[in-house]
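# 3D model of this:
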Amino acid sequence: MSIRSEKIVYRYSKLTPAIIMKRIKFAAMIFSISSIFPGTILSQSIIFEKLGSFLSGYEHAFAPGASAQYFDTDKVIVLNRDHFSVYNNSGDLINSFGTQGRGPGDIGRAMSYSMSENENLLMVLDHQNRRISTFNPKEGSFVETYPIDYTVNALHGLYFWHDYVTITGNHQDNNALLHFHDKSSKEYEFSVGEFIDWDITGIQFVSRSIQNQLNSGKFAKTDQGYLLLLNAPYEIRHYSDEHTLLWESTDDVIPEPWVEHIEVTPNSYEVKFYPSLVDLRELNENYFFVHWYEPIPLEDRTQWSYYADLRDLNDGSLITRKKLPFLGQIRDLKALGVQTYQVIVQEGSNYGFDEYRMKIIEE
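Reported below is the predicted structural model:
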C-alpha cells in the first residue's frame, strides 16, 4: 500500500527571522491503521501542512524536543525546544507561548510534553531547568511548576498516570527507568523498571552517557496498569496498578546474546542493532501497538525502515508485524486511536538533509 502524493504549500515563517530560511516541509498526516493491518485506504486528504524555518536550533535536523500534536479539533501545537506555537489548519500561526529562560513560565530546554485527556493541561519536561512546567494549551497561559529535586542524568519522557506524573529517564539513586511524582504534592514517590545490570554483561567500560542512551524506553497506560518498554534489550514489561510485574517479553529483533552487538571504548561506542521505540499504545483490552525501526548497522542508515507490531496484551506475544509505508527517518509517531495515527517524517539521509515533513491525513 502506498500513500498518495500530496501538494506541499511553501511558506516562510515569521517566527525566527534571524535564522536563514531553509526549505522545510511540515505537513500533518493522519491515516488509518488499516493501511498497516488488514484493509485498504480508499482515499486520503491532508488537513494540515506548513513550510518554513519555524523549527529553530539546527540547520539540518529537528531540535531535541521538537514535536507536535493535533488538538482542539482543528489546531496543531508544536513544541519548538523552548516555546510552543499553535497553528490552524491553514498553517497560520494563531498563538505562541513560553520563552527561553529560568523564570516562571520560561522553558530552558524542553525534552518532551504531555497533554491531559481533556486537553486542558499541558506539561513540559524542562531538562535544563530540572522541572516540569504546566500550561493551559488553549489559552497559552502558565499554570505552575513541578520541581525535580533530584539529579537526573537524562529525561526521555513525560506521561500522566492516575494521580501521578511519570518520567522515564536515569535517576542517580536507583537503577530504574520510570519515576513517579505525586500530582498534588509534586513530590517524588518511587521508581520501577530496572535497567540493564552492566556488571553481568562482561563489558568493561560503560560510561554514564552510554547508559543514558541505551537505557531509554516508553510508557503506556492499560486497563490493568501500564506497559514499559526498554530499548536495550528490546524488552516489554506489563505492570499492574499495584506495580507488580504481570509479564515480561524479550523480542528476537536483536540477535542473542544482544551484548555482543555493543562495542565500547573510553571515548565512544557503537550499537550495531538498536530497535528504538517510536510509540507504544494500548488499543483495547486485548491488544497493543508498538512502532520501531529496523536494527541495521549505523554506517548503512541512509534509509530507515519502520515497522508496526500488533501484540497480545495478555503476554506480549507478537501477533503480526507489518512494514510502514515510509522512507526516511520517523521523528515522532503517535497512535491517536484504533483507526488513526500521526507521523512526523524526515525524508533523506540521517545527516545533511533539510527536507522535513509532518503530515496529518484523514481517511
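
# Please count neighbours and contacts with C-alpha atoms only from this point.
Noted.

# buried residues in the helix or strand harbouring residue 70?
In this assignment (DSSP states H and E), residue 70 forms part of strand 67-71. Of the residues in strand 67-71, those buried under the neighbour-count criterion (16 or more other CA atoms under 10 Å) are 67-70.

# Format those as JSON lines; extra columns: distance to residue 46.
Written out in JSON lines, the entries for the buried residues of strand 67-71 read as follows (distance: CA to CA, whole Å):
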{"residue": "67", "distance to residue 46": "18"}
{"residue": "68", "distance to residue 46": "16"}
{"residue": "69", "distance to residue 46": "15"}
{"residue": "70", "distance to residue 46": "13"}
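
# So residue 213 belongs to a strand, correct?
No: with DSSP: H, G, I helix; E, B strand; the rest coil as the criterion, residue 213 is assigned helix and is not in a strand.

# run this one through as well so I can compare:
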Amino acid sequence: MSLPPPDPFLRLKARGAAANAAGRFEPYERIRDSDGWDMPEEERLARTEVSEERPRSAINPVSSPDLGFDRSLNPYRGCEHGCIYCYARPSHAYLGLSAGLDFETRLVARPTAPAQLAREIARRSYQVAPIAFGTNTDPYQPIEARYRIMRAILKVMSDWNHPISIVTRGALVERDLDLLADMARRDLVQVGISVTTLDPGLARRMEPRAPTPARRLAMIRALASAGVPVRVMVAPVIPVLTEPELERILAAARDAGARAANWILLRLPLEVAELFRDWLARAEPGRAAHVMNKLREMRGGRDYVPDWDRRMRGEGIHADLIARRFAIAIRRLGLAGDLPPLDCASFAPPPKQGDQLSLF
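Modelled structure (predicted):
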C-alpha cells in the first residue's frame, strides 16, 4: 500500500494520520487531482463524525493463544485518540473505511451494547470468565463523555458480579471511580493504564488526542487511591523514540501507585506500517531510519511478524536486552508480582424486586 498525498485543503488539528488510503478490501481508490482551474478551494477542518450501530452480539470470542483472556467487548469502533501506531487501525477496513484518518474521525458507537451484554450473560449456557475491555479501541475515548456506554456496561457487570479487566489511556476512567472502587472491593476489576512516554512533546505528536503523560500518571494515582488494582502498560515500546525511557516510566508509575507492569514491542500490522513510516518522516525525520532499522532488527528484517508469541516481544539480541532491562527494573521497583486474581465464583443474577435477600 502506498499512501496518497494529503488533501491540501483539509486542516488537520491534533490528528495522527495525514492520509486516508482506501481500505485493503476496497477495489477502487480515490485520488485527488487538479481540475486545471486556478480557483483555490475553501479550507475545511477534519471533524469527528459518529454513527451508531446495534450489535447482534456484544461479547467477542478471542482465540489468540498469546493473550490472557478468551473474550472481549468494544463499545466503540475507531478511536479519536489518534495514536499513529495503533495496531487496531486495520479493523476499520471491515467497515469499508480507511485505517488512516477514517479510523480517528469516522467513529461508530454501540449504545445498545449494555442491554445486549446483559442478555448474553443471562443465558443459562453462559460460562463466566473475565471480559477484557480496551483490547482493540479505547472504551474511555472522548466520545464516551457523551454516550456513556462504558458506564452503563460497568453497571451491568457490577449488578451481576461479573469480573472484568480494562485497558485505557482515557481520563474519563476517573468519572467511574465510584463503580470501579465498589467492584474492586469485590475483586471484580483490574485496570491497565497505557504510558508510552513521559515526554509531553513526543506524546502530543504521536498520540495527539490522548491525555498527557502527567495526566495518565494522575489517573494511576486516582485509581490506586480508590483501591482499584492498577497495572502500568509500557506499550508500545518504540525503539529509539521511547525505549530509553523504559525504567523512568516504570518508576514514575510505581510512585503513582501501580502494582504491576508489562510491556509490548511496537506492532505494525497491515496498513499501520505505512502509516507509521509516513508519520516518522513528518514528525521525526532525523530519527526515522534509525527507528525502523532497530525495529526490523527485532522483527527478522521485516516491519512486522504476526506469529503468536513473537509479535508482542520480537526476537534477537536487542529484543532480549529490552526484556532483561524490564525484568530487572520491575524486580527493583516491586512491580514483578501480578494483580490480585479476579473473582468468578460470585457471578449471579441481580436480585429482582420481591426476592428474598441473603443475610450474608
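
# TM between them?
Put the two chains on top of each other and the TM-score (TM-score structural alignment, normalised by the length of the second structure) is 0.26; 156 aligned residues with a CA RMSD of 6.5 Å.

# And residue 306 of the first structure, how far from residue 291 of the first structure?
To residue 291 of the first structure, residue 306 of the first structure is 7 Å away according to CA to CA, to the nearest Å.

# Secondary structure element holding the closest residue to residue 256 of the second structure other than its chain neighbours?
The spatially closest residue to residue 256 of the second structure, leaving aside those adjacent along the chain, is residue 221, at 4.7 Å (CA to CA, 6 or more residues apart in numbering). Element membership for residue 221 of the second structure, per DSSP H and E: helix 213-225.

# Ok, residue 125 of the first structure next?
strand 122-126.

# tell me the angle the longest strand seen in the first structure makes with strand 122-126.
Secondary structure of the first structure read by DSSP state E shows that its longest strand is strand 152-161. An angle of 170 degrees separates the directions of strand 152-161 of the first structure and strand 122-126 when computed by axes from the mean of the first three to the mean of the last three CA atoms, to 10 degrees.

# Name the next helix or strand downstream of strand 152-161 of the first structure, please.
Per DSSP H and E, the first helix or strand lying C-terminal to strand 152-161 of the first structure is strand 164-171.

# Other residues contacting that following strand?
The contact list for strand 164-171 of the first structure (CA atoms under 8 Å, 6 or more residues apart in numbering) reads 150-160, 176-183, 212, 215-219.

# let's go with 6 Å and repeat that
With CA atoms under 6 Å, 6 or more residues apart in numbering as the contact definition, strand 164-171 of the first structure has outside contacts at 152-159, 177-183.

# next SSE after that strand?
strand 176-182.

# orientation of that following strand relative to strand 152-161 in degrees?
Going by the same axes, to 10 degrees, strand 176-182 of the first structure is angled at 60 degrees with respect to strand 152-161.

# same for strand 176-182 of the first structure, what does it pack against?
On a contact count with 3 or more CA pairs under 6 Å, 6 or more residues apart in numbering; DSSP states H and E, strand 176-182 of the first structure meets strand 164-171, strand 188-194.

# Of those strands, give the one that comes closest to residue 269 of the first structure.
Comparing these by their distance to residue 269 of the first structure (CA to CA), the top pick is strand 164-171, with 18.7 Å.

# quick one, the strand holding residue 125 of the first structure and strand 164-171 angle?
Regarding strand 122-126 of the first structure and strand 164-171, their directions subtend 20 degrees when assessed with the same axes, to 10 degrees.

# I'd like the next helix or strand past strand 122-126 of the first structure.
Toward the C-terminal end, the helix or strand that comes next after strand 122-126 of the first structure (DSSP H and E) is strand 131-136.
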